[in-house]
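[1] sequence unknown, structure follows:
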């Protein structure tokens, strides 16, 4: 018997409801669960992430200023602040795009997904343009403090999971 002639076992279709392994909760049950353990239902406030990025930028700007030599202190501080700006400004633009999409009265899941994709495109483009713009217009920037501060602002996304 060839492979094509063997009998195939019955494959369950998507509509078979006898194999569903999930439970649908009522509104009262969800409210009771929410009251019993509110931390599991807490959402992350995205503006807090932006605020943390701004705080990290200011803190690292001060630290780079303190630990640099006196004759290069302003350049190191400025470079760190530019790195932080490149980190949090595109994130703020992305968040503004999502906030505008939420306020749209005709929003649907497809429209919100389009807002996420276009917001991410805006974020990537803004990051790229800021890096290129500062590199061309400010050739005296110190790249180590700029990149360290930029990467530190990106770590705020991971910190948001611990805040939850």
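    Good, I have the coordinates. Here the structure is a predicted model, which means the values were calculated and not measured. Numbers count the residues shown, from 1 in each chain.
[2] for the rest of this, base every contact and every neighbour count on C-alpha atoms.
    Noted.
[3] pull the longest helix from this protein.
    helix 73-103 (DSSP state H).
[4] dropping in the other structure now:
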């Protein structure tokens, strides 16, 4: 009595993964020297600075191209959107800077700082949206959201231009 042909072969099994050998420090250093651009990290403060500059540009454009009667509210709304975009990012980076300078610096401690910093960033973003929506009910949401969205895209632009 023969077994079913599929049970005899391994044709349905996943192919075995290639073995990945960890590189030594010398090998990593050689790779870094060969192509240092691949190993460059992005400075977070450059991202925040680009978010601020973009906010100023969009606010200025809203001032010059906005409706004459509501020009100041369009400009203000664009600045608020940019503020909601870059202020939480700056808080996150400040949290990471504190963790780097901490006397008890460990990978677990830094991971905790990243997670708590991200939580602060989300909380600050939500609270800023709620506070400005309640404080300024006449905000123009299109310039606010466009500026906010574009400040979030600064991460991608800085990463591509690195």
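    Done, it's in. Here the structure is a predicted model, which means the values were calculated and not measured.
[5] can you give me the TM-score here?
    The pair, once superposed, lands on a TM-score of 0.84 when counted by TM-score structural alignment, normalised by the length of structure 2; 148 aligned residues with a C-alpha RMSD of 1.9 Å.
[6] thinking again about what came up before, flag every buried residue along the longest helix of structure 1.
    For helix 73-103 of structure 1, a neighbour-count test (16 or more other C-alpha atoms under 10 Å) marks 73, 75-95, 97-98, 101 as buried.
[7] starting at the chain centroid, how far to the helix or strand following that helix?
    Downstream of helix 73-103 of structure 1, the first helix or strand assigned by DSSP states H and E is helix 109-137. Relative to its parent chain, helix 109-137 of structure 1 has a centroid offset of 12 Å by C-alpha atoms, centre = their mean, to the nearest Å.
[8] before we move on, the earlier item: matching residues in structure 2 for the longest helix of structure 1?
    Using TM-score structural alignment, the residues of structure 2 aligned to helix 73-103 of structure 1 are 71-101.
[9] what packs against the longest helix of structure 1?
    Applying 3 or more C-alpha pairs under 8 Å, 6 or more residues apart in numbering; DSSP states H and E, we find helix 73-103 of structure 1 packed against helix 46-66, helix 109-137, helix 143-154.
[10] and stretch 122-142 of structure 1, how far out from the chain middle?
    Mean C-alpha position of stretch 122-142 of structure 1 versus that of the full chain (C-alpha atoms, centre = their mean) differs by 20 Å.
[11] buried residues of it, list them for me.
    Neighbour-count burial for stretch 122-142 of structure 1 flags 122, 123, 126, 127, 130, 134, 141, 142 (criterion: 16+ other C-alpha under 10 Å).
[12] and of those residues, the nearest to residue 29 of structure 1?
    Of all the buried residues of stretch 122-142 of structure 1, residue 123 has the smallest distance to residue 29 of structure 1: 39.3 Å, by C-alpha to C-alpha.
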